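**Q** What would the 3D arrangement of this be:
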Amino acid sequence: MGTQGEPSPQSEQATRVRWLGRLAVVAIALWFIFDGLRGVWSGAAWSPRS
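**A** Predicted structure coming up:
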């Protein structure tokens, strides 16, 4: 924190970097989840009844 209780620019930058890291982890996790679901669903033969 700065001298008057305001966050310093370095801590603000560290917070931004942490959030970017978290977003990157979430994006990678979602990619793996959707990739796995696509692999499971690609073998399913679904056809509507006529």
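**Q** from here on, contacts and neighbour counts on C-alpha atoms
**A** Noted.
**Q** hey, where'd the helices end up in this structure?
**A** Counting by DSSP state H, residue ranges of the helices within the chain are 9-42.
**Q** Compute the number of surrounding residues for A27.
**A** Using other C-alpha atoms under 10 Å, A27 has 12 neighbouring residues.
**Q** To check against the first, give me the structure of this:
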Amino acid sequence: MPRADTEGVLASIARWLVPGGRLSLITVPYDIEDLPVDFPGPVRLTSRRSIC
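**A** Okay, the predicted model is just below:
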């Protein structure tokens, strides 16, 4: 998903969760935008390196 869409998509997902529901996300440790990846089919990868 494009970086510009991240906040809106996560807000939508949060509304879909039942009260107290949880969401698990997996990201990659790179700062990239729209990188083509074949996993397990063609996808577009966007990630932002964050410090936690």
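**Q** Any idea what the TM-score is?
**A** The TM-score (TM-score structural alignment, normalised by the length of structure 1) is 0.28; 18 aligned residues with a C-alpha RMSD of 1.9 Å.
**Q** L37 of structure 1: neighbouring residues, count only.
**A** Using other C-alpha under 10 Å: L37 of structure 1 sits among 11 other residues.
**Q** separation between it and V26 of structure 1?
**A** In this structure, L37 of structure 1 and V26 of structure 1 are 16 Å apart, going by C-alpha to C-alpha, to the nearest Å.
**Q** Ok, P9 of structure 1 next?
**A** Distance check for P9 of structure 1 against V26 of structure 1: by C-alpha to C-alpha, it reads 26 Å.
**Q** now do R18 of structure 1
**A** If you go by C-alpha to C-alpha, the gap between R18 of structure 1 and V26 of structure 1 works out to 12 Å.
**Q** now swap in V17 of structure 1 and tell me
**A** The separation that V17 of structure 1 has from V26 of structure 1, given C-alpha to C-alpha, amounts to 14 Å.
**Q** Fine by me, we can end here.
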